[in-house]
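Q: got a structure for you, letters missing:
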């Protein structure tokens, strides 16, 4: 039978690589009846879809209202008010202005200055893990560690992490989560409004306190062409940073630790040769990236991979598929920790390349460094066939993973 991408298939969700290999070879631009969208698995075609913004727009939310039941449109409108502040869903020139502003605040130098703080958070989280005893790694480490980091840089108390993340998860039901949640519009709107209240409180506390060069302070005081951001613009940006800096990093950490456990020889080599860890982590991001796909909307009738794409069609660029394209990566299904060059697109490509990627990589690198220094063995207790993966078109990683650290 011809290959078909079905996001509800648990087996595909767990391991999509064999299906994506068939699609790349037989139908690199594939129509998914379940999603009523095009699926792109080829590296070159993925690059086109991610970089030709005049044809494939990032403003994929703009035509949703006519498709939504009338009783849900009020929720959608309120939710879109906040999402319109996200540069993730904007094209140039609006995207360029937003990115220029944020690039002055979120850049490698700023992230490097956070390395000491990130290390202290990692030490604290690892210290709470009992040696030689099973631990649910996602909930005990991979999820809270980057959560604490992003809450700290946004000026929100850590004890509000679970509450804030719960509201964020409700928003993600709309953005890229389960397609089967009947109340996702209502929950996403309520989640956005609750997060907005939390962030307004953080902004008010920050304004009453001292000035500084932390991320929240820089957001409040930043100017572009003499104009400061409004409070709602700051809140919308904080929402985007929370979602981008938390889930993506948590999945990157989970996937990397899972690979280290599955390849003890690689873990030992990196323990003995720490200088190789940076290159190795880039390969692990390619091999099992934290983002499944990026969505686009056809802004006009076009052609991609020999298929006629109509204006208004939705396209999902499968990053994890492009990262195993044999025309770009030799032996793509092999984990080669010395792979170079390694032009993977684990964090996207083009003008929408993830601005927080340096922070995510820093957190993964420091996690691996501390993990290999502190522990000699990493064992996975959850059989691969029992591991539950996120039901999402965005997030790519296990929902839970029991491991033992010796």
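A: In hand now; what should we look at? This structure is a prediction, so every number in the text was calculated from the model and none was measured.
Q: going forward, measure contacts between C-alpha atoms and count neighbours the same way
A: Noted.
Q: residue nearest the centroid of this structure?
A: In the chain, the centroid-proximal residue (Cα atoms, centre = their mean) is residue 248; its distance is 3.1 Å.
Q: what about versus this one:
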């Protein structure tokens, strides 16, 4: 049976049925990703496509893959990825080292700088006029806080914003040559920072980037390739995802003045509100795995070596995991929310991201009276991005 997202799947799998169950890049899917993923979750919850391999749409199946890292490996990329693309035992010492950069003490110490950046950006918004919240607020905030966190100069703000856009375009097009060139471009920015710090020696700034140059794993110093991979993972995730989150939350509040008013009165409810908003509208659409051995999931047989895509944007809207799944509610069990993943690869920077989002929205709500939508103004981002490519809002 044809649908806007694909076909109802054949439980015999691609070898005994159609070659592909759906097309993730079809116009119907890209026009409304969340509706398409909701449909797939109900009609073909484990679906095959040429673009994504096997896609898992149900919360139960995604959680199973997250918790079974021996069957569903994170080593899904052809390129080294430290430690995201590693499995135990290789993953364990790198993960242990990385977690030291996201302790509660580090997050608390960084909060005043985040707040100063957010406050400055809010002050620069034109009140009473249409404001392009992505390019004028969300993107600059994401770039500035990431550079501040890592100790990178302001001269990288512009190049990094351009790099994120180029990377998203090349990923969507599956243009491997462009993706390779873009990766090298980003590596060049990082290597430049590493070379400057090595040249400075003991006079190098006391920041996270310098600290990584002095780190060891299993008694061996990190080489530049490993540091570049770590910083690439941190920065790509931070820039695209934080900016998307800011746009998603601002749009949600703009459409709900009563919720805005409630949060202005009781700002302590802001953090769970943000998590719930981002459960409904995922800032990160999907993540990859690869099967290490034959496995059956959702009635489909997946062979060893096949690619698997975890569709966060569907799993967190699963009616089997959340009562009234499409409704905004502040009384949900937060442990079911897969916003930051689960298992050994759960996002190490979750506490940092939560603080950054809380702070920027606290400042936006505290220093404005009203956030209102511009009818027909927003343009949704398309896969692999989420959120909004542009989002005009009226700030007063």
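A: Perfect, thanks for sending it. Predicted model, so just to flag it, every value in this text is computed and none were measured.
Q: could I get the TM-score for this pair?
A: Superposed pair, TM-score by TM-score structural alignment, normalised by the length of structure 2: 0.88. Supporting alignment: 379 aligned residues with a Cα RMSD of 2.2 Å.
Q: sorry, back to before: please, which helix or strand holds the residue nearest to the centre of structure 1?
A: Using DSSP states H and E, residue 248 of structure 1 maps to helix 231-262.
Q: that helix vs structure 2, average distance?
A: Mean deviation of helix 231-262 of structure 1 relative to structure 2 after superposition (mean Cα distance after the TM-score superposition for structure 1): 1.4 Å.
Q: so where in structure 2 does the helix or strand following that helix end up aligned?
A: Downstream of helix 231-262 of structure 1, the next assigned helix or strand under DSSP H and E is helix 264-272. When structure 2 is aligned by TM-score structural alignment, the counterpart of helix 264-272 of structure 1 is residues 257-265.
Q: distance between that stretch and the chain's centre?
A: Counting by Cα atoms, centre = their mean, to the nearest Å, stretch 257-265 of structure 2 is centred 26 Å from the centre of its parent chain.
Q: contacting residues around that stretch?
A: 253-254, 269-270, 365-366, 370-372 (Cα atoms under 8 Å, 6 or more residues apart in numbering).
Q: cutoff 10 Å now
A: Outside stretch 257-265 of structure 2, the residues that touch it by Cα atoms under 10 Å, 6 or more residues apart in numbering are 250, 252-254, 266-267, 269-271, 273, 362, 365-366, 368-372.
Q: and it, what's buried?
A: Neighbour-count burial for stretch 257-265 of structure 2 flags 260, 263-264 (criterion: 16 or more other Cα atoms under 10 Å).
Q: same check, this time on stretch 329-345 of structure 1
A: 329, 335-337, 344-345.
Q: helices of the stretch 151-300 of structure 1, residue ranges please.
A: Along the stretch 151-300 of structure 1, counting by DSSP state H, counting those that start in this stretch, helices occupy 161-175, 184-208, 215-221, 231-262, 264-272, 277-287.
Q: so which of those gets nearest residue 83 of structure 1?
A: Ranking those by proximity to residue 83 of structure 1 (Cα to Cα) places helix 231-262 first, at 6.9 Å.
Q: how far off centre is stretch 168-188 of structure 1?
A: From the chain centre to the centre of stretch 168-188 of structure 1 is a distance of 16 Å (Cα atoms, centre = their mean).
Q: if I pick the corresponding residue of structure 2 for residue 234 of structure 1, what's in contact with it?
A: In structure 2, residue 234 of structure 1 lines up with residue 227, judged by TM-score structural alignment. Residues near residue 227 of structure 2 by Cα under 10 Å, 6+ apart: 82, 187, 190-191, 194, 209, 212-213, 215, 233.
Q: and for residue 198 of structure 2?
A: Residue 198 of structure 2 touches 192, 204, 210, 213, counting by Cα under 10 Å, 6+ apart.
Q: enumerate the positions of stretch 73-88 of structure 1 that are buried.
A: Applying a neighbour-count criterion of 16+ other Cα under 10 Å, one finds 73, 75-76, 78-80, 82-88 buried in stretch 73-88 of structure 1.
Q: buried subset of the contacts of residue 227 of structure 2?
A: Looks like those have 82, 187, 190, 194, 209, 212-213, 233 buried, using 16+ other Cα under 10 Å.
Q: what span of structure 2 is stretch 317-331 of structure 1 aligned with?
A: Aligned using TM-score structural alignment, stretch 317-331 of structure 1 spans residues 310-324 in structure 2.
Q: correction: the previous question concerned stretch 360-372 of structure 1.
A: So stretch 360-372 of structure 1 sits over residues 353-365 in structure 2, by TM-score structural alignment.
Q: show me how far that stretch is from its chain's centre.
A: 16 Å.
Q: after superposition, how close is it to structure 1?
A: Superposed on structure 1, stretch 353-365 of structure 2 shows a mean distance to its aligned partners of 1.0 Å (mean Cα distance after the TM-score superposition for structure 1).
Q: so residue 346 of structure 2 is in contact with residue 337, correct?
A: No. In this structure residue 346 of structure 2 lies outside contact range of residue 337 using Cα atoms under 10 Å: 11.8 Å.
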